[in-house]
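please find the sequence and the predicted model below.
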Amino acid sequence: MILLRTGCGLLALAIATPSLAQTPDAAELARLVQAQAAQIATLQARLDRLEGQQAAAAAAPVPAPAAQAAPTQVAQATPEQRRTVPFAPQLAPPGPAERNVAQAIAARENPSGVTTEWGSGLPVFHSADGVYTFKPRGRILADVSSSFGSKSDGRNLTTTGMRALRLGLEGGVGTHFFYQMEADFSENEVDVVTAFMGWRNRISPGLEYDVRAGHLFNDRGFEGSTGSDSTPFLERTTVATAIIPQRGFYGIGIMPRLFWKTGHASLTVTGDRVDGTQTVSDGRTFLARAHWNPIKTDNAVLHLGAWGFDESLSPAATTLTRNTVIGGRFNGALRVSTGPLLGGKGTTGYGLELGGYRGPLWIMAEAGRRDAQLDGGRPDFTSKAWSVSGGFFITGDLPPYNPRLGAFGQPKVKRPTFDGGPGAIELTARYEDLNQTDLLTGGSGWAATVGVNWYLNSFTRLQLNGIHWYTNNRTGDYTGGDSGETLSARVAVTF
């Protein structure tokens, strides 16, 4: 068909053009034959490409050029999770001439040369030269919680809530500059969370650093440094939620970090978190953490960690009152409270971490202390918390421990349900304790939790927690000893 159309075209061209109707000399004839051959090759390559698209899509992915597949820390997927395909598939016929024609056609249809690398649910975009990367990101964590057994009916609640509803982006320029920003909508209003720019580089083989500046998430404790989408339980331990700067988990500032083969260290200097107050000075927080893996093999890790912070409060934020989650985030009546506490000057806290994993079994113990300074000659007060957590993957998967950061990350599910496997199934248990009773209005409490996590793949999970809790508050609507149970469940997707 192609040859017939081409022959007709040449005949029409010869009739319409007197100069071509004449008998051409040898040079002219060679030029015509060469032009015709190029046209036939172009049309044949285009036809082959159209007929082969479906087969090419079903075939194994063609690796991207080295410049496009350069290693980047934007994508956190494993090689098994990645799939790199150009936006416009390019077929490469054996002949050099046909290869050049096919590449020319692809260049016209995809002049930018942008490629996409599929990781945890969403693509990472790469520029043709590999310099620029960009990735949308987000998380959806939907919870339901029911508490019962309390002596106070006001605590026996069934509620729903969005633990996180985030949208954001991350990217980089070259191998050194990177950025990230996320906003959360879980309380039906916009809350800026992570938002920073950074620079990373290698000092020597096995020794690297990065420096981030902006609205930063704390590097504080094992679960305190773990994102809400990666915690093995629906809520972090009392060490992470009570032994914390008054400003919370975020602050605007700078954080240099140093990484080596068996650990990392960080130093953070921040003011307050994102707000609209510029009429008084911000608070100031110094925070440092380090972790070390003296044992680190393919299926075993020993984790040691230590951290501490010192915080000077802003004149506009001297309230030290705290109501700490003990039996579920979405029951506002179920808290361990300090009672009303005004006139704070600052806080100091520190903690220790010890744990690790061997094969599918992991365990982690944390302990921390927070001292709060009050003005007016009043006595200071102390909060103490500790916890022991553990888990076991009955499907044989390894715990999602991140040795670079000394925290939990997204798991690497060996047999995802979307590929016909069982996913990864984890059984968990935890005991945690919080004591603030050296303050006259301070309360205490503890909780024992058992749970099960079903990871459908590396970014989708179902979680179920059963919690038996006890509180003894000295002020508020629910004073004295009280105990009960909370059953909570979560559906989570991180991308």
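Yep, that arrived. Residues are numbered from 1 along each chain as shown.

please make it C-alpha for all contacts and neighbour counts, starting now.
Fine.

stretch 294-310: how far from the chain's middle?
20 Å (CA atoms, centre = their mean, to the nearest Å).

pull the residues that contact it.
Applying CA atoms under 8 Å, 6 or more residues apart in numbering, the contact partners of stretch 294-310 are 220-222, 245, 262, 285-293, 346-359, 398, 406.

hmm, try it at 7 Å
If you take CA atoms under 7 Å, 6 or more residues apart in numbering as the criterion, stretch 294-310 is touched by 220-221, 262, 285-293, 347-359.

which ones among these map onto strands?
285-293, 347-358 (DSSP state E).

before we move on, back to that, narrow the contacts of stretch 294-310 to those that are buried.
220-221, 262, 285-293, 347-358 (16 or more other CA atoms under 10 Å).

what is the burial count for residue 278?
Counted by other CA atoms under 10 Å, the residues lying close to residue 278 total 7.

packing partners for the longest helix seen in the chain?
As assigned by DSSP state H, the longest helix anywhere in the chain is helix 26-58. The helices and strands touching helix 26-58, judged by 3 or more CA pairs under 7 Å, 6 or more residues apart in numbering; DSSP states H and E, are helix 96-109.

tell me which residues of the helix it packs on are tucked away?
Counting neighbours by 16+ other CA under 10 Å, helix 96-109 gives 98, 99, 101, 102, 105, 106 as buried.

spatially, what comes nearest to the fourth one if we skip its sequence neighbours?
When the adjacent residues along the chain are set aside, residue 102 lies closest to residue 45, with 6.0 Å between them (CA to CA, 6 or more residues apart in numbering).

now for the one you found, how many residues are close by?
Quick note: residue 45 (other CA under 10 Å) scores 22 neighbours.

and for residue 5?
Residues near residue 5, counting by other CA under 10 Å: 10.

looking at this, it is in a helix?
Yes - applying DSSP: H, G, I helix; E, B strand; the rest coil, one finds residue 5 inside a helix.

next, the one to line up against it:
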Amino acid sequence: MKFPITPLALALMAGPLCAQSTDTEKRIADLEKKIEKLTKAESKKEEAKESGVTVKFGGRFHLDAVQFDGARNRLPAGTFMRRARISFKAGFGKDWAAEGDVDFAESSVGIKDMWLGYQGFDNTLIQIGQFKAPFGFDTLTSSNATWFMERSYSDIWTPDRHVGIAYQTWGTRWMVKANFFGQAIDDTSDAQEAADSNTDSTGLVKSYKIIDNHGWGYAARAAFTPVMKSAAKAIHLGVATVTRKPNAAAPGVYAVDFSGRPEQNKVAREKFLNASVTNVDKWSQYGFEFVGVWGPFSWQSEYQQTKVFRRGTQMQKWDGTKLVATSAAEQAASVIDHKFDTYYGQVSWMFGGQRTYDQSEGLFGKVSPSKKGALEIVARYSRMNQDDLTAVDPVKGGIAHNLSVGLTYYLNKNVRFMLNRTHVSNNENAMANKAYSPTGSKLPYERFDIYSARVQVNF
């Protein structure tokens, strides 16, 4: 009985095997077709990248609410559209790229980034156009990725965006960027408009014609990562410098103005720090960065120093309508150099998300939250000194200390909600304009709290 059963059993087994073989061959054929289709699609993308134009649009809006508590000056609370931008990123073949960023906040249009770049060399970017000069870790960080609603005091005097040309290169543990620039687009336009509005309706000279060249400068920044276990475990050391000439202004003024607000938006526009120097030949700034991320914990700190170098003895000054002779005391004061500094340190702890470090930029990137979102607790101490009490020509711009705490919830990569509280403490020279005072006199030693909230969307 065994003999006839065995062929029968083999026949019964062969049927499913033949069917399985046929099914496998069909699956392989289908898979080959899918691979061929994907390969063709990728090939078309590469061809478009090499010879065509690709464009990606994006944008952001940051809607704020601000409340002041304890201020003796009249600082109005309210809501404010801090940013409302439309941006684009374009590619021209495989080696050329461009970016543009236009802001519509405050019921006006302003150009932010607008540049063309060549990236045909390995780990290299050459830019021409308007973009941020490489100085100031906090300033260089995108507003979509800053830990607090407003950057630290250091952002008051960093160069930010200017029209220029830059060269950037990087390796696995380092990056370097150098930049030569002129004035920002808005600075150039505003200065020209003010200069051309030369008379009022009666014919009285109230402004000036620009007779000097526009301001220019150069900057460089280098970053090194001595510890780089991963993008989520890295320690960053950075150094930067920038030297600038004054912007075009009234004849013989050559001014630099470091005035700034106490780390809050423009709901209340008054500036408590007010250092301003005229007859300036140039000013140089130096910055040092110590930054890191280690899992859920991150830290960021900077120290910056600014040195203002004066021109020769100032024999004439602008009185608002014309150049007039200076006094002997003004001539003696006009050659005194000045020095100011600032520093801050901030820490963060993340629940349910991760901040990462980008070596090619030498900066933090965006936070990547979990599917349930992420919660971040942050704290910052910052100080800016705009007092330089020299025996001759003392500058009393003020000293301000801020202590800030914040709570941020990341719904996803594109939406976050922020709550910040900042305690502001000013010295006797950091004072608001008397127009903000209920007494009509400037108020020294002002101390108050700022409570602020933000809804942020970027795409």
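Cool, the structure landed. Just so we're clear, the structure is a prediction, and the values are computed from it rather than from any experiment.

hang on, the earlier thing: and the longest helix of structure 1, which stretch of structure 2?
Using TM-score structural alignment, helix 26-58 of structure 1 corresponds to no residues of structure 2.

helix or strand right after that helix?
strand 83-86 (DSSP states H and E).

what's residue 298 of structure 2 aligned with over in structure 1?
Per TM-score structural alignment, residue 298 of structure 2 is aligned with residue 362.

would you mind giving the secondary structure of that match?
Taking three-state DSSP, the label given to residue 362 of structure 1 is strand.

from memory it sits against residue 391, does it?
Yes - using CA atoms under 7 Å, residue 362 of structure 1 is in contact with residue 391, at 5.4 Å.

in structure 2, which spans are helices?
2-51, 137-140, 185-196, 328-333.

how about those helices in a markdown table, adding mean neighbour count and distance to residue 229 of structure 2?
What follows is these, written out as a markdown table (neighbours: other CA atoms under 10 Å; distance: least, CA to CA, whole Å):
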| stretch | mean neighbour count | distance to residue 229 of structure 2 |
| --- | --- | --- |
| helix 2-51 | 12 | 33 |
| helix 137-140 | 24 | 21 |
| helix 185-196 | 15 | 41 |
| helix 328-333 | 15 | 53 |
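
ok, which of those helices comes nearest residue 100 of structure 2?
helix 185-196 (13.2 Å; CA to CA).

the strands in the stretch 151-300 of structure 2, which residues?
Listed in chain order, the strands of the stretch 151-300 of structure 2 (DSSP state E, counting those that start in this stretch) span residues 161-170, 174-181, 217-230, 233-244, 256-257, 276-277, 280-294, 297-310.

could I get these as TSV with distance to residue 143 of structure 2?
Formatted as TSV, these follow (distance: least, CA to CA, whole Å):
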stretch	distance to residue 143 of structure 2
strand 161-170	14
strand 174-181	21
strand 217-230	20
strand 233-244	20
strand 256-257	23
strand 276-277	27
strand 280-294	18
strand 297-310	15
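
of those strands, which is nearest residue 37 of structure 2?
Nearest of those (CA to CA): strand 217-230, 35.3 Å.

how near is the corresponding residue of structure 2 for residue 297 of structure 1 to residue 78 of structure 2?
Taking TM-score structural alignment for the superposition, residue 297 of structure 1 sits opposite residue 229 in structure 2. Distance of residue 229 of structure 2 to residue 78 of structure 2, given as CA to CA, to the nearest Å: 45 Å.

more neighbours: these two, which one.
residue 78 (14 against 11).

that one contacts residue 266, correct?
No - using CA under 7 Å, residue 78 of structure 2 is not in contact with residue 266; the gap is 9.9 Å.

excluding residues flanking it in the chain, which one is nearest the residue mapped onto residue 428 of structure 1 from structure 2?
Aligned counterpart of residue 428 of structure 1 in structure 2: residue 378 (TM-score structural alignment). Excluding the flanking residues, the one nearest residue 378 of structure 2 by CA to CA, 6+ apart is residue 348, at 4.4 Å.

counterpart of that neighbour over in structure 1?
Checking TM-score structural alignment: residue 348 of structure 2 goes with residue 391.

quick one, what contacts that match?
361, 362, 363, 426, 427, 428, 429.

just these now: which is nearest residue 272 of structure 1?
The closest of the contacts of residue 391 of structure 1, once distances to residue 272 of structure 1 are taken by CA to CA, is residue 363, at 33.7 Å.

that closest one - how many residues pack around it?
The burial count for residue 363 of structure 1: 20, using other CA under 10 Å.

now it: closest residue in space, sequence neighbours ignored.
Per CA to CA, 6+ apart, closest to residue 363 of structure 1 is residue 390, 4.1 Å.

what's the answer for residue 379 of structure 2, then?
In space, residue 379 of structure 2 is closest to residue 405, 4.3 Å off (CA to CA, 6+ apart).
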